[in-house]
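Colleague: what's the 3D shape of this:
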Amino acid sequence: MKFTRSKALKGELTVPGDKSISHRAVMFGALAEGLTEVEGFLPGADCLSTIDCFRRMGIAIEEKESTRILIQGKGLHGLKKPSQVLDTGNSGTTTRLISGILSGQSFETTLTGDTSIQKRPMGRIIEPLSLMGASIESLNGNGCAPLRILGHPLHGIHYTTKVASAQVKSAILLAGLYGDSPTSVTEPALSRNHTELMLNSFGAKVQTEGTTAAIEPRPHLIGQKILVPGDISSAAYFLAAGCITPGSEILIRNVGINPTRDGILRVCQMMKADVRILPIDSQTDEPMADLLVKASDLQGCILEGELIPALIDEIPVIAVMACFAKGTTVIRDAAELKVKESNRIDVMVKNLSAMGAHITATEDGMIIEGGYPLHGAVIDSHLDHRIAMSFAVAGLNADRETKILGAECVNISYPAFYEDLKYLQQS
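Modeller: Okay, here's the model as predicted:
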């Protein structure tokens, strides 16, 4: 894809359904008894990988429309041994969460994914799941997929994680469904809590106190109707584009603003962005709002500590925003960026530097001196959807042409991203 400097972005749009919630709706619907109906499902490649895995284990999943699916659950012990390897594609969420579920089954499974997944660290789930009694082997001996998982009777544990990760926490809690006693997880900071909220809505007993979540074993899960809000991680690109593109005004409808995910909104406030939060009645456990963003004079800020888990996926586009802010923006405590779909610290620093930004990598983040104009460059997305979308936003505010290699990777989370961006340019 190629981008040049844009005129003002104007209009309103609805971003795709939340990726994290879409994954969980499929998984928990499969483990519940009876019908689960999901509205607002994200039909991106990652979530379709989750559907494929559960279909291979005997779960009937019907796609009524692109964003509405029906799942005929078979209960906690209704999954069947798949006849072939389960392929999670590019999805870390699928890989880690399904590992927790497979640990409690009565059959053996091999789990793999694409070349990116086969480099991402799985030791962080192998250790706690093994402590619960699971048999998990990294077939290449490097702590990464492919994984061979032989289900066993599991024991409840208390586990303290080294990083604040919803994927790690969720894998342990899902294994805890099959335990012989309660299971609890304590994190260094609170990660997104979609698992806890949705499991409770299905009938599980999950309690949270501070950064500790605890689950009672062997609940009776019942199929539900799930409304998936718009993904705030997808909305972040339009918040950024609206802030930095002169004359812009964008209304983003029906966005999930769960307080464990709203870090981008707190950053907008810290950077003095003109963003209004217009709450709406979601009638679900997940709060929702319309977001109105206008072109803004941004200020640099410091991002660190417990704020980071609430915006880890949005840091690439926040780095783009920082290039257009007055003063210096410092991002700390974000070493987790190194083990995402790409090493996002290195990739952002290399590509933004190629566009003329004054940006320096640190061990756990980056330092950005704002106010230096960007110019077009050839951008290697490393097939990372969040990198591609971030540089599309940058390219709309740079001199000369920006070319993004591997731009099709946005299909992982936002298949219509470029069309929605073009629509705002023409409105």
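Colleague: make it CA atoms for all contacts and neighbour counts henceforth
Modeller: Fine.
Colleague: Nearest the middle, which residue of the chain would you pick?
Modeller: For the chain, the residue lying nearest the average C-alpha position, counting by Cα atoms, centre = their mean, turns out to be S20 (5.5 Å).
Colleague: Now do the same contact list for it.
Modeller: With contacts defined as Cα atoms under 8 Å, 6 or more residues apart in numbering, S20 is in contact with T93, H194.
Colleague: Are we agreed that it is in a strand?
Modeller: No - secondary structure of S20, determined by DSSP: H, G, I helix; E, B strand; the rest coil: helix, with no strand assignment.
Colleague: measure it to Y423 for me?
Modeller: Going from S20 to Y423 by Cα to Cα, to the nearest Å gives 26 Å.
Colleague: Quickly note the distance from A319 to I250.
Modeller: Looking at A319 against I250, where the rule is Cα to Cα, the gap reads 20 Å.
Colleague: Show me which of these two is the more surrounded one.
Modeller: Between A319 and I250, A319 has the larger neighbour count (other Cα atoms under 10 Å), namely 26 against 23.
Colleague: was I right about that one contacting G370?
Modeller: No - with contact defined as Cα atoms under 8 Å, A319 does not count as touching G370 (9.7 Å).
Colleague: Tell me where the stretch 1-150 of the chain has helices.
Modeller: Assigned by DSSP state H, counting those that start in this stretch, the helices in the stretch 1-150 of the chain fall at 19-31, 45-55, 92-102, 123-131.
Colleague: Verify the stated contact: R124 with V168.
Modeller: Yes - between R124 and V168 there is a contact at 6.8 Å, judged by Cα under 8 Å.
Colleague: which one of the two has more residues nearby?
Modeller: Under the criterion of other Cα under 10 Å, the comparison of R124 against V168 puts V168 first, with 25 against 19.
Colleague: Name the secondary structure element that contains the more buried one.
Modeller: Here V168 is covered by helix 166-176, with elements defined by DSSP states H and E.
Colleague: gap between that helix and the chain center?
Modeller: Average the C-alpha atoms of helix 166-176, do the same for its chain, and the two points are 15 Å apart (Cα atoms, centre = their mean, to the nearest Å).
Colleague: Here is a second sequence; please produce its structure as well for comparison:
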Amino acid sequence: MDIKILKAKENIHKEIKGLPGDKSIAHRSLIIGCIPKGTYNIYNFPKGDDCIVTLNNMEKLGVKVSYEDEYNLKVISPGIEGFKKDAGILNCDNSGTTVRLLLGLLCAANIRAILIGDESLSKRPMERILEPLQLMGGTFQCSDGKLPINTTKLSNLESIEYSMTVSSAQVKSALLIAAIVAKRNIVVKETLSTRDHTEIMMKYLGADIKCEEKSITLEKSNLCSKDMFIPGDISSAAFIIGLCLLSKESSITLKDVLLNPSRRKFIDILKAMGADINIYITETRSGELVGDIKAKSSNLKGIEIESESTPSIIDEIPLLSVLAAFSEGTTIIKSVDELKVKESNRVDGIINNLKRCGIQAHYDNGDLFIKGGNSYINKNISIESQKDHRIAMAFAVLSIRNLKNTNINHWEYTNISFPNSIKFFSEFLNMVES
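Modeller: Next up is the predicted model:
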């Protein structure tokens, strides 16, 4: 499905509620939440494609899931001891989080399965998760470190201390999941801090886990079943914020959004660029900070974003690149190579699509450079999304500064992370399916 975006709306002042639940927490609410035996509820579970993939695979392992209403789930887990020991083929489709977190669970529980994915996921590197799990004693069969991956061999996991070689919340989470399932101790040391939803959820469910100075220590412990509330996805909120910042004389308030410090770094960066944006923490739910975000139309300036920030803004870099194009001066985003192994090569996607718009951008020695100073675009543009949800949505944000039409192909892939995205984007854009 392609989307044609016509002339943007102006003077928008909205309070926006009901953002889909955060994708990262949703995956973990099923995978980690189902480790203990018990019944619990998940509130505001998003119906994005990736999260449904995780739900379907947990059902194949023996978990019973039912919808109490449109976005609230009732989950009955037999516990790790009651999981099916021969799960057959588990299709992870496009979801890297699903496959990597499941690898930790499957090898620790000695569940026989074959993990497969779609064309995109089958090209993504899995060595980064297989190698540390193998150091724990995990055994796998695969070719060239990519899917499919077979977990049919017996694994005998041991306690380890592991220093991360790649800044990846997925790798860290898989190791912690493997340790809690196998009832082993583990110490994971990070060079750069990554999102900490796994640590927060495990602590909320009763794990003996300590986080100090980029070091996570998990002692042998048991989890218990508890209800979980999933706040609005802050990475989805980022696109709505971007639309507001680039729009004319507009303001928004986004309600009940996740405000985890490891996920809101992009807001600090936007402030450094001159954005009129503020957060208001209202409560803690299921261990996570929740609150509101207020933003207004702003004049932005280019900045240099250091390597230390990149892991915390990895999902927002396509959006930040678009915003940089309409900022004063040049923006440099350092150490972006991880973007090359996402759902697509996002470095290429950002640069090539900016060039289609007449905006200068290039990659050099691991860093991304975007030349700003652009006020408006005045030409019909066709954006190649590469079937990548974040590229598609980032360039939908760009369209608010195009005086003519913007066409974005494969918009349906936005359902991976932002179900019903048209509803929210249409607050600012006139969008027509084509």
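Colleague: And the TM-score between them?
Modeller: The TM-score (TM-score structural alignment, normalised by the length of the first structure) is 0.96; 423 aligned residues with a Cα RMSD of 1.5 Å.
Colleague: still on that earlier bit, separation between the residue nearest to the centre of the first structure and S381 of the first structure?
Modeller: Between S20 of the first structure and S381 of the first structure the computed distance is 22 Å (Cα to Cα).
Colleague: try L303 of the first structure
Modeller: If you measure L303 of the first structure against S381 of the first structure using Cα to Cα, the figure is 24 Å.
Colleague: quick revisit: quick one: what's aligned to the residue nearest to the centre of the first structure in the second structure?
Modeller: In the second structure, the residue equivalent to S20 of the first structure is S24, according to TM-score structural alignment.
Colleague: try I117 of the first structure
Modeller: Under the pairing rule here (TM-score structural alignment), the equivalent of I117 of the first structure within the second structure is L121.
Colleague: likewise T360 of the first structure?
Modeller: In the second structure, T360 of the first structure lines up with H362, judged by TM-score structural alignment.
Colleague: show me the contacts for that match.
Modeller: I351, L368, F369, I370.
Colleague: quick one: secondary structure of it?
Modeller: Once three-state DSSP is applied, H362 of the second structure turns out strand.
Colleague: and the nearest residue to the match of I117 of the first structure once chain neighbours are set aside, what does it touch?
Modeller: Spatially, and ignoring its direct neighbours in sequence, L121 of the second structure is nearest to N94 (5.3 Å; Cα to Cα, 6 or more residues apart in numbering). Counting by Cα under 8 Å, 6+ apart, N94 of the second structure makes contact with D50, G117, D118, S120, L121, E343.
Colleague: separation between the equivalent of L31 of the first structure over in the second structure and N415 of the second structure?
Modeller: L31 of the first structure maps onto I35 of the second structure when the alignment is built from TM-score structural alignment. According to Cα to Cα, I35 of the second structure stands 27 Å off from N415 of the second structure.
Colleague: between those two, which one's more packed in?
Modeller: Using other Cα under 10 Å, the more surrounded residue of I35 of the second structure and N415 is I35, with 24 against 16.
Colleague: Just list the residues touching that one, thanks.
Modeller: The neighbourhood of I35 of the second structure, defined by Cα under 8 Å, 6+ apart, consists of S77, G79, I80, V181, L223.
Colleague: contacting residues around the third one?
Modeller: Counting by Cα under 8 Å, 6+ apart, I80 of the second structure makes contact with C34, I35, P36, K37, A109, V181.
Colleague: Which position in the first structure pairs with it?
Modeller: Applying TM-score structural alignment, one finds that I80 of the second structure aligns to L76 in the first structure.
Colleague: swap in the last one?
Modeller: For L223 of the second structure, the aligned position in the first structure is occupied by L221, per TM-score structural alignment.
Colleague: could you measure that match against A8 of the first structure, distance?
Modeller: For L221 of the first structure, the distance to A8 of the first structure equals 49 Å [Cα to Cα].
Colleague: try A357 of the first structure
Modeller: For A357 of the first structure, the distance to A8 of the first structure - Cα to Cα - is 22 Å.
Colleague: And the strands in the stretch 301-434 of the second structure, which stretches?
Modeller: Secondary structure of the stretch 301-434 of the second structure (DSSP state E, counting those that start in this stretch): strands at 304-305, 330-333, 361-364, 367-371, 381-383, 406-408, 431-433.
Colleague: of all these, which gets the most neighbours per residue?
Modeller: Using mean count of other Cα atoms under 10 Å, the stretch among the strands of the stretch 301-434 of the second structure with the greatest mean number of neighbours is strand 406-408 (a mean of 24).
Colleague: once aligned to the first structure, how far is that strand on average?
Modeller: Overlaying the first structure shows strand 406-408 of the second structure at a mean distance of 0.9 Å from the equivalent residues (mean Cα distance after the TM-score superposition for the first structure).
Colleague: So L221 and A8 of the first structure - more neighbours on which side?
Modeller: More neighbours surround L221 than the other of L221 of the first structure and A8, with 23 against 20 (other Cα under 10 Å).
Colleague: okay, now the nearest residue to that one once chain neighbours are set aside: neighbour count?
Modeller: Excluding its sequence neighbours, the residue lying closest to L221 of the first structure (Cα to Cα, 6+ apart) is A32, at 4.5 Å. Counted with other Cα under 10 Å, the burial measure for A32 of the first structure works out to 26 neighbours.
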